[in-house]
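Participant: Sequence first, then the predicted structure:
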Amino acid sequence: MPPPADDTALRRLADHIRQRRVELGMNKIDVAKAADITINTYMKLEDGRPVRDLTYGKVETVLNWAAGSCQEVIRGGEPTPVQGLEEGVATSPVTDADLEGDVGQAVTNALIGVADDMSAADIRALKQRVVDEWRELRRSRRGASGGN
């Protein structure tokens, strides 16, 4: 069983699951069967009650969400849809904001590990310069490729 989540977080997950099921044109039994879980277990999800991590994983696959999406929703995030399931490869749309955050976090993590003489302000400033350069690179490449 996963760590306890508050009722609000589980309700939020239930809403996301229900909305996605409807978007896919599936009924509750369809999802339960496709996920290889009982209808009672599936009903726990839509009722906002906790289930095992394995169950979340099975349902994520049926809903075309990336692994870990249910826990991400419980933590306050959003599910990550996957697309283009070809030859066992799934892709997920990544936003510029996601990439920008990841670039900034990677710079911070790297500097914390090796820059003993840098202050927090120095690390933040360098991180901002790297993110700004990354942003400019993305803009220039989009302009060169006609916006793609």
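Facilitator: Perfect, I can see it now.

Participant: going forward, measure contacts between C-alpha atoms and count neighbours the same way
Facilitator: Fine.

Participant: who's in contact with the lengthiest helix in the chain?
Facilitator: Counting by DSSP state H, the longest helix found in the chain is helix 120-144. Identification of contacts with helix 120-144 by C-alpha atoms under 8 Å, 6 or more residues apart in numbering yields 100, 103-104, 107-108, 111-112, 148.

Participant: ranking those by neighbours, who comes first?
Facilitator: Neighbour counts for the contacts of helix 120-144, by other C-alpha atoms under 10 Å, peak at residue 104, which reaches 21 neighbours.

Participant: Apart from its neighbours in sequence, what residue is nearest it?
Facilitator: Counting by C-alpha to C-alpha, 6 or more residues apart in numbering, residue 104 lies nearest to residue 127, which is 5.6 Å off, once chain neighbours are set aside.

Participant: try it against this one:
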Amino acid sequence: MAAAGNHAAQNMQRLADLITQRRASLGWSKEKAADEAGISYTTYTRVEEAQNVQAQSLVKIESALGIAPGAGRAVLRGDMSLKLADGGELLDGSKITPIQPEWLEEEVQRAVTDAAIGTIPEATGEKIQELQAKVIETLRRRGVLPESGE
């Protein structure tokens, strides 16, 4: 009996990890995920803490996060991955490391500098800085980087 309970707890933790991973991949806070699912923050948090929630709450979370219908229940029954509505899947044990926007901006600037020096050796420092600023502005406009001060 303890073994069955242990498997249930492991499956619940796997689901919690995969739901957390999916939310992080969307760049959402727990608050946003709860709002998008139309459930309370407390209920949403219970899922990420591997606690029981009503089946209807799990269905709402699946829909909001772009998870295939019934995929959460399948993980609770022992599936090792979480199927996504777009046909993809999240695998147990894989990790997403959130990229910090300020780190990404610095890396983009370095990459632009390296590329400019490597392809346009006559480019002045001022022109390289203009190019960096234009690339950062474009990435912000596309939503890849947050606006300054966010």
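Facilitator: Looks like it came in fine. A quick note: this is a predicted structure, and the numbers were derived from the prediction, not measured.

Participant: Which of the contacts of helix 120-144 of the first structure fall in helices?
Facilitator: 100, 103-104, 107-108, 111-112.

Participant: Aligned to residue 101 of the first structure, what sits in the second structure?
Facilitator: Under the alignment (TM-score structural alignment), residue 101 of the first structure maps onto nothing in the second structure.

Participant: so who does residue 101 of the first structure touch?
Facilitator: Residue 101 of the first structure neighbours (C-alpha under 8 Å, 6+ apart): none.

Participant: Could you measure from it over to residue 108 of the first structure?
Facilitator: Going from residue 101 of the first structure to residue 108 of the first structure by C-alpha to C-alpha, to the nearest Å gives 11 Å.

Participant: secondary structure class for the equivalent of residue 24 of the second structure over in the first structure?
Facilitator: Under the alignment (TM-score structural alignment), residue 24 of the second structure pairs with residue 22 in the first structure. Here residue 22 of the first structure is helix, with the state taken from DSSP: H, G, I helix; E, B strand; the rest coil.

Participant: do the same with residue 85 of the first structure
Facilitator: Quick answer, by three-state DSSP: residue 85 of the first structure is strand.

Participant: Of all residues in the first structure, which one is nearest the centre?
Facilitator: The residue lying closest to the centre of the first structure (C-alpha atoms, centre = their mean) is residue 80, at 4.0 Å.

Participant: Surely that residue touches residue 92?
Facilitator: Yes - assessed by C-alpha atoms under 8 Å, residue 80 of the first structure is found in contact with residue 92 at 6.8 Å.

Participant: Find residues that contact each of the two.
Facilitator: residue 66.

Participant: Please enumerate the strands of the second structure.
Facilitator: For the second structure, applying DSSP state E gives strands covering 81-83, 89-91.

Participant: Those into TSV, with extra columns for distance to residue 108 of the second structure?
Facilitator: TSV is the format used below for these (distance: least, C-alpha to C-alpha, whole Å):
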stretch	distance to residue 108 of the second structure
strand 81-83	32
strand 89-91	28
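
Participant: out of the ones you listed, deepest packed?
Facilitator: Across the strands of the second structure, averaging neighbours per residue (mean count of other C-alpha atoms under 10 Å) puts strand 81-83 on top, at a mean of 22.

Participant: Tell me where the second structure has helices.
Facilitator: Counting by DSSP H, the helices of the second structure are 2-26, 30-37, 41-48, 55-65, 71-76, 101-119, 125-141.

Participant: so where in the first structure does the third one end up aligned?
Facilitator: Taken onto the first structure by TM-score structural alignment, helix 41-48 of the second structure occupies residues 39-46 there.

Participant: mind listing what's buried in the matching stretch?
Facilitator: Using 16 or more other C-alpha atoms under 10 Å as the test for burial, stretch 39-46 of the first structure gives 39, 41-42, 45-46.

Participant: Superposed on the second structure, what's the mean shift for it?
Facilitator: The superposed stretch 39-46 of the first structure is, by mean C-alpha distance after the TM-score superposition for the first structure, a mean 0.4 Å from where its aligned residues fall in the second structure.
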